[in-house]
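Enquirer: fold the following, please.
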Amino acid sequence: MAPPLRPLKVAIIGRPNVGKSTLFNRLVGRKIALVDDRPGVTRDRREGTAELGDLLITLIDTAGLEEADPGSLEGRMRAQTERAVDEADVSLFLIDARAGLTPTDRHFADMLRKTGKPVVLVANKCEGAAGDPGFYESFALGFGEPVAFSAEHGLGLADLHEALRAHLPDEQPEDEAAAPEDDGTVRIAVVGRPNAGKSTLVNRLIGEDRMLTGPEAGITRDAIAVDWEWKGRPVRLVDTAGLRRKARVQEKLEKLSVGDALRAIRAAEVVILVVDEQMPFEKQDLQIADLVTREGRALVIAVNKWDRCEEPDTRIRELREMADRLLPQVRGMPLVPVSALTGYGLPKLMQAVFKVRERWERRVPTSELNRWFAALIEHHPPPAVAGRRIKLRYVTQGASRPPTFITFGTRVDALPESYRRYLLNGLREAFDLVGVPVRLYLRKTENPYEKS
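Expert: Next up, the predicted model:
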């Protein structure tokens, strides 16, 4: 049996609005990258895995190439794209066949030639006769015969397969093949309001400028996943777009970004909520935290920009009190002061992430659970309602991730909310479930003597 091939790493390159993200979505088979009619939607590099015939491909969607000052947002976007070209085995250079060659296309064709990396030229939007002139004109770029393609309609996939097959990497031994899907990877989403420092935090954690950052609010649009390791443990970090109040989210593009961030939260195990030390626990921070707990995800709060804090001891006590008062549903959740700029507090942040994940997936043996339950009920029995007693008989853990418990008894629908909170708080304290969402369901036991 032939040894498996390592995935071919392919960067999708081109000027703005030629269809790079549409091609990315077409090949990965899902609408992952944000797509809009306006140019410049994609800013960060986004990676995805695709299968094209017998080829396994790691795709990198990139920002549109533009001439710009290196310090500007566009210049920083271009630097990210150049880094993607360096990492890739081959670049797919897209042009818009309907628009024909532009001076920008020619300029960046020269840039790609200078890298010495293989290039496959793709003439996109070739559906119908309107793209024919641009297709033939693109021969002038000197990359050989272009692949006539339509990312929108999926035309030209067989030709693209043949063009990429010529650039397969060397074979690798079987024992170096990719690990199976269930490799214990910890999935972490980094969320927060715009300009809280999420992308800077991710960059500092992984030790490279992987995410586009800057003073401008709202730079990140896509939810970008990065595979990383912390002390030998595999981690998938997802940087997300800043989440503003719903009333302020008007544009279609921002709605797409918000949807992307919400999907990242639902796919995560632990969510790091980044708040600004100078403006912590604004209304939107609290709404994001509430969303995370309603989705049943473990929550860690990173108080960023701690390098600006003048009285750290006093301030951390204030923030702890605020967090427990404003987020009683996850009272005691990890709250870690950090500086994404300097790296302060990041080891403690990751320790908190792994500790809270342990609690989030904890399972309590049924015998231990019911010994605790009997003692709790004896110490403080459920109150009588309308002169009739409520009997709680036993409890079991129905699930973990998050910890979910089911209590069985009679007349449980009449149990006061205050007693339900008493049970929840007892579960948290007795089994070290502090700071994670805990769910408690009440179920009525069947009475064999009750008339049907």
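Enquirer: contacts, neighbours, all on C-alpha from now
Expert: OK.
Enquirer: which residues sit against stretch 312-319?
Expert: Around stretch 312-319, the neighbours that count as contacts under Cα atoms under 8 Å, 6 or more residues apart in numbering are 280, 306, 309, 337.
Enquirer: Proceed likewise with the subsequent sequence, for comparison:
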Amino acid sequence: MSRLPLVAIVGRPNVGKSTLFNRLVGKRLALVDDRPGVTRDRREGDATLLGVDFRVIDTAGFEEDDPQTLPGRMRAQTQAAVREADVALFLIDSRAGVVPLDEEIARWLRSEDTPVVLVANKAEGRAGDAGLYEAFGFGFGDPVPLSAEHGEGIADLFEALLPHIDREDTDEEQGDEEEAADAPLKLAIVGRPNAGKSTLVNRMLGEDRMITGPEAGITRDSIAVDWQWQGRAVRLIDTAGLRKKAKVEDKLEKLSVADALHAVDFAEVVVLLLDATKGLEAQDLRIADRVLQEGRALIIALNKWDVAENASSLFQGVRGALDEGLAQVKGLPLLTVSAATGKGIDQLLQVAFETREAWSRRVSTGQLNRWFEAAVEKNPPPAPGGKRIKLRYLTQAKTRPPGFVLFGTRVDQLPESYRRYLVNGIRRELGFGAVPVRLTLRAPKNPYGR
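Expert: This next block holds a predicted model:
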């Protein structure tokens, strides 16, 4: 197993190192007091920021003393921690401003090979402005304004740390992905009443597990059935038919519709079954939109294909209507099946497993930003009012569904069309296909905006 990236917090006594340590690890592991020198030993803890795991080292306050004295031995421990670390967080007290000991620590850090992120702590309010200005003189780039005590500026700290702590997929992540791939595929079958959902489930299982018939709305509960397809585990969820609210008059049917929507919440992949003899209706698009809003991977299946008329034009018509009506996710898988004969079911299940794999996919920040830099260079963001929107970098914060965070300045002015350009590029060029992709925009706080 690969070790987690190491982040060492360094600085002179009483600048808030242990407070930041506690904030990052989410626990009160380090003692905090107004007196300097409370921390003597190196203390370590695990931290997670926006889905990135790393290990934090809280070090003793850096002091000038003979190596044989207690403060001198504490300083040696701090130096050892920095040399082991992937990045050092150099904390100063922005309210007190830069003092001679801060300058000595900066000189020492510049002599080391470890990358440094400069953090101006205690920056809440205007009292820390002077310290922020002074900190630029260290030559470590823009200082990150932070209040470790109040949690302000943590997103900006994450932005500064990320290039140093995010790695290519670790063994642990690969293990998680393999474990997810071996887990049962949670597959929900949804659609309007009488689209043939229960018939399709029965054909998959090879038994009359669900009651079927010409009457619409026979299935009233969402029923989960564990099953094997070609040696791979599947949990099938057959649901009540979804129809327009205006037609949902019977109380029991209202409960059935709610249960079907509940089933979507617990599924990984949702198959929206259409009746090929009736084509695509507005209600089908509403169901599809609801599935995508819930962040589930979606497949469209045209059932009763064995009795469909003008099959080619019908398929092209449904394809065009889907791309127009669900413009946020173009290219959804559109398959043809016959629940009555079983034709197309194996292909449907194969696509469902492939779609779940894309839905669970994680891309390393390195690979992601190589693509991102090329995408921005090819099509730079606009400059509304003559002011350039600067996009810094992109990171994947979560999977299932894939979620990304875009850091930059003036991102609140980024047009929706450019946002779609990035999302479509992520889907098309990074292997996410037509699964829902979330993109969150994040701008660092301007410490001088006040």
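Enquirer: any chance you could map the helices in the stretch 251-400 of the first structure?
Expert: 252-267, 283-294, 312-326, 346-360, 366-379 (DSSP state H, counting those that start in this stretch).
Enquirer: if we can go back for a sec, distance to residue 264 of the first structure and neighbour count added to the contacts of stretch 312-319 of the first structure, as TSV?
Expert: Listed next are the contacts of stretch 312-319 of the first structure as TSV, based on distance: Cα to Cα, whole Å; neighbours: other Cα atoms under 10 Å:
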residue	distance to residue 264 of the first structure	neighbour count
280	23	18
306	26	24
309	31	14
337	24	26
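Enquirer: from these, which land in strands?
Expert: Using DSSP state E, residue 337 are the members of the contacts of stretch 312-319 of the first structure that sit in strands.
Enquirer: if we can go back for a sec, and the helices of the stretch 251-400 of the first structure as JSON lines, adding distance to residue 135 of the first structure and mean neighbour count?
Expert: Converted to JSON lines, these look like this (distance: least, Cα to Cα, whole Å; neighbours: other Cα atoms under 10 Å):
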{"stretch": "helix 252-267", "distance to residue 135 of the first structure": "30", "mean neighbour count": "19"}
{"stretch": "helix 283-294", "distance to residue 135 of the first structure": "48", "mean neighbour count": "18"}
{"stretch": "helix 312-326", "distance to residue 135 of the first structure": "59", "mean neighbour count": "14"}
{"stretch": "helix 346-360", "distance to residue 135 of the first structure": "51", "mean neighbour count": "18"}
{"stretch": "helix 366-379", "distance to residue 135 of the first structure": "68", "mean neighbour count": "14"}
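Enquirer: so for residue 244 of the first structure, which of those sits nearest?
Expert: Minimum separation from residue 244 of the first structure across these (Cα to Cα) falls at helix 283-294, 6.7 Å.
Enquirer: quick one: neighbours of residue 419 of the second structure, just the number.
Expert: Using other Cα atoms under 10 Å, the number of residues around residue 419 of the second structure comes to 17.
Enquirer: ok, so of the contacts of stretch 312-319 of the first structure, who is nearest residue 347 of the first structure?
Expert: Nearest to residue 347 of the first structure out of the contacts of stretch 312-319 of the first structure is residue 337 (Cα to Cα; 10.9 Å).
Enquirer: quick one: contacts for the aligned partner of that closest one in the second structure?
Expert: Mapped onto the second structure by TM-score structural alignment, residue 337 of the first structure lines up with residue 336. Each residue near residue 336 of the second structure by Cα under 8 Å, 6+ apart is listed here: 301-303, 305, 344.
Enquirer: how about a cut-off of 10 Å?
Expert: By Cα atoms under 10 Å, 6 or more residues apart in numbering, the residues touching residue 336 of the second structure are 273-274, 276, 300-306, 311, 315, 343-345, 347-348.
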